[in-house]
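>>> Give me a 3D structure for the following:
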Amino acid sequence: MSLPTEIGFYIVASVAVILVGLAKGGFAGLGATAMPLLALVMDPVAGAGMLLPILMVQDVVSVWAFRRSYDVATLWLTIPGAAVGIFLGWLLASAINADAVRGFVGVIALAFGVYRLLPLFSLQMKMSGPAPKWVGAVMGVLSGFTSQIAHAGGPPFQIWALSRNFPHLVFVGTSSIFFAIINWMKVPAYAALGQFNTQNMTLTALFLPLAILSTVAGVKLVKRVSPQRFNIIIQLLMVLVGAELIRQSIW
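So this is what the prediction gives:
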């Protein structure tokens, strides 16, 4: 077993883990940037495998913090579709090489980053009312797929959940439970891809304390600081990282 020795890897990976921790603590949207960042410095499938146990530990903190605020109907509607999406994501990752996966991660990052920047140009897509239930089912599939490929299932789920106009804590709590469940659902897929190996699990152990601390910090900060303050910088970063991953996958 040989761990990465480049200092740049540990800096980028630490930033990715902190972003996921803040997202799990209530700053929804920040976590989607983590996997694209990791894909810059390591094999994207290996990076996702290393990150998954960290996400699952962080889920314990976030679910406990928001356990009294969630919408049961949304979970019943979206989770079955997410299972289908996870299966499709596993099929794709098992059939293509690392560069192709990196390209997919880049496309997902670029698309979601641009989508979240649209309000700056008064181009935000708004629904006149709550989205139909079939939209929730479709978004569940997309969320499961993008979560399996890049741990970036947040945006599709949020499109549905935001249309329901939930109170902020209900939105955060429902998101926390949804992703805690689908992260467990992803375990067999990543095991089948051989990503729970000694090297990945050693890296997981190294970053786990930082993951827990950043999640606790997110839980405390989300009740005091508006997440909107971070969004523009994070989404610009996501667009740049996504474009770079696409470039790497092509050249």
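
>>> contacts, neighbours, all on C-alpha from now
Will do.

>>> Tell me how far the most centrally placed residue in the chain lies from M35.
Per CA atoms, centre = their mean, the C-alpha nearest to the average position across the chain is that of A152, at 3.3 Å. Distance of A152 to M35, computed by CA to CA, to the nearest Å: 7 Å.

>>> Relative to L213, how far out is V219?
Where L213 is concerned, V219 sits at a distance of 10 Å (CA to CA).

>>> and the two? which has more neighbours close in?
Between V219 and L213, V219 has the larger neighbour count (other CA atoms under 10 Å), namely 21 against 14.

>>> tell me which element the more buried one falls in.
Element membership of V219 [criterion: DSSP states H and E] is helix 198-221.

>>> what packs against the helix or strand following that helix?
Per DSSP H and E, the first helix or strand lying C-terminal to helix 198-221 is helix 228-250. Counting contacts by 3 or more CA pairs under 8 Å, 6 or more residues apart in numbering; DSSP states H and E, helix 228-250 is packed against helix 34-41, helix 98-117.

>>> Next, T5: secondary structure please.
coil (DSSP: H, G, I helix; E, B strand; the rest coil).

>>> ok, it - contacts?
Under the criterion of CA atoms under 8 Å, 6 or more residues apart in numbering, T5 has no neighbours.

>>> Pull up the gap between it and M42, please.
With the distance defined as CA to CA, T5 ends up 12 Å from M42.

>>> let's see this one next to it:
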Amino acid sequence: MLSHFAMIPDPWFYAVAFPAVIIVGFSKGGFGPGSSLIALPLISLVLPPLQAAAVMLPVLCLMDLASLWGFRGIWDRRVLPTILAGGVAGVGIGAAIARWVDNEAILLIVGTVAVLFPLHRWFGRRSDQPAPHSLPKGLFWSACSGFTSFIAHAGNPPLMVYMVPLKLDKTLFMGTAVIFFAAINYVKLIPYWWLGQFSAENLGTSVVLMPVALVGVTTGIWLHRKLNDRIFYQMVNIITLLCGLKLLADGFGLKFT
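A predicted model of the protein is given here:
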């Protein structure tokens, strides 16, 4: 337990963090988890990147619990076991080789995939039929997701490459993805704790942000239920494209401050 409650005192941090957390909660509840890329760049304007990630991780874990409740009992029984196995393996690989990994190269690779994938969905030749579930593809892309989530907090694009072509019902898609990213985020708590990132100040700040996160998630879940599948998948593609552009910018060392 913490010996005392503490929090980041800088008011500019909260001016940035509150809208960032609302946006992420909105996305996680309505259009696909794994969207911390949207918040981390904003919060990193006022905090070092590793501290920003440490503050956000408990908040993301609470969002996952809210999303799990919102989509309780809903998941694809063919897809979920495959992607969970691959995702946890990917986190393990990332933890084992993190010290030797070139982060910029990973960002550029994942960013390129994230940009090309929605462009292909919009402009490339593709079948109108759902892609069949594939064990090898599911394991590969979910392992990539777990790996890039651990290394660069960028797990969303690789998983979307596998899941979007399946054309699941939007609520089945969300329920499956919610469980996957909840598992990944909770597994990541262990190395973050080991790295000493959960200080009293960081955890206290996370607690302050949690009510804002719940507002974002519940609003996203409400909107999700209002959308048809076509609009939902268009929003998923747009979010994936924006994440890819941000990853490419980070990989090339561009700063928008």
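
>>> Counterpart of the residue nearest to the centre of the first structure over in the second structure?
Superposed on the second structure with TM-score structural alignment, A152 of the first structure falls opposite A154.

>>> Assign its match to helix, strand or coil.
The three-state assignment at A154 of the second structure reads coil, by three-state DSSP.

>>> excluding its backbone neighbours, what's nearest it?
With sequence-adjacent residues excluded and distances taken as CA to CA, 6 or more residues apart in numbering, A154 of the second structure is closest to T148, at 5.2 Å.

>>> cool, L172 of the second structure as well?
Excluding the flanking residues, the one nearest L172 of the second structure by CA to CA, 6+ apart is W75, at 5.3 Å.

>>> Make sure the one you found is actually in contact with D169.
No - W75 of the second structure is not in contact with D169 according to CA atoms under 8 Å; the separation is 10.2 Å.

>>> who's in contact with G31 of the first structure?
Counted by CA under 8 Å, 6+ apart, G31 of the first structure has contacts 16, 19-24, 152, 154.

>>> Restricted to helices, list those.
16, 19-24, 154 (DSSP state H).

>>> now that we have those residues, which one has the most neighbours?
Among these, the one with the most neighbours (other CA under 10 Å) is K24, at 34 neighbours.

>>> which residues sit in contact with the counterpart of that one in the second structure?
Alignment note (TM-score structural alignment): K24 of the first structure maps to K28 of the second structure. Contact partners of K28 of the second structure, counting by CA under 8 Å, 6+ apart, are 34-35, 63-64, 67, 178, 217, 220.

>>> Aligned against the second structure, show me the partner of D59 of the first structure.
In the second structure, D59 of the first structure lands on D64 (TM-score structural alignment).

>>> in the first structure, what residues pair with stretch 198-218 of the second structure?
With TM-score structural alignment as the criterion, stretch 198-218 of the second structure aligns to 196-216.

>>> For that stretch, buried residues please.
For stretch 196-216 of the first structure, a neighbour-count test (16 or more other CA atoms under 10 Å) marks 196, 200-201, 203-204, 207-208, 210-212, 214-216 as buried.

>>> Over to stretch 88-104 of the second structure?
Those would be 88-94, 103-104, for stretch 88-104 of the second structure by 16+ other CA under 10 Å.

>>> Reformat the residues you listed as CSV; add secondary structure.
Shown next, in CSV, are those (three-state DSSP):
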residue, secondary structure
V88, helix
A89, helix
G90, helix
V91, helix
G92, helix
I93, helix
G94, helix
N103, helix
E104, helix
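
>>> quick check, nearest of those to P81 of the second structure?
Nearest to P81 of the second structure, judged by CA to CA, of those is V88 at 10.9 Å.

>>> Sweet, I'm off.
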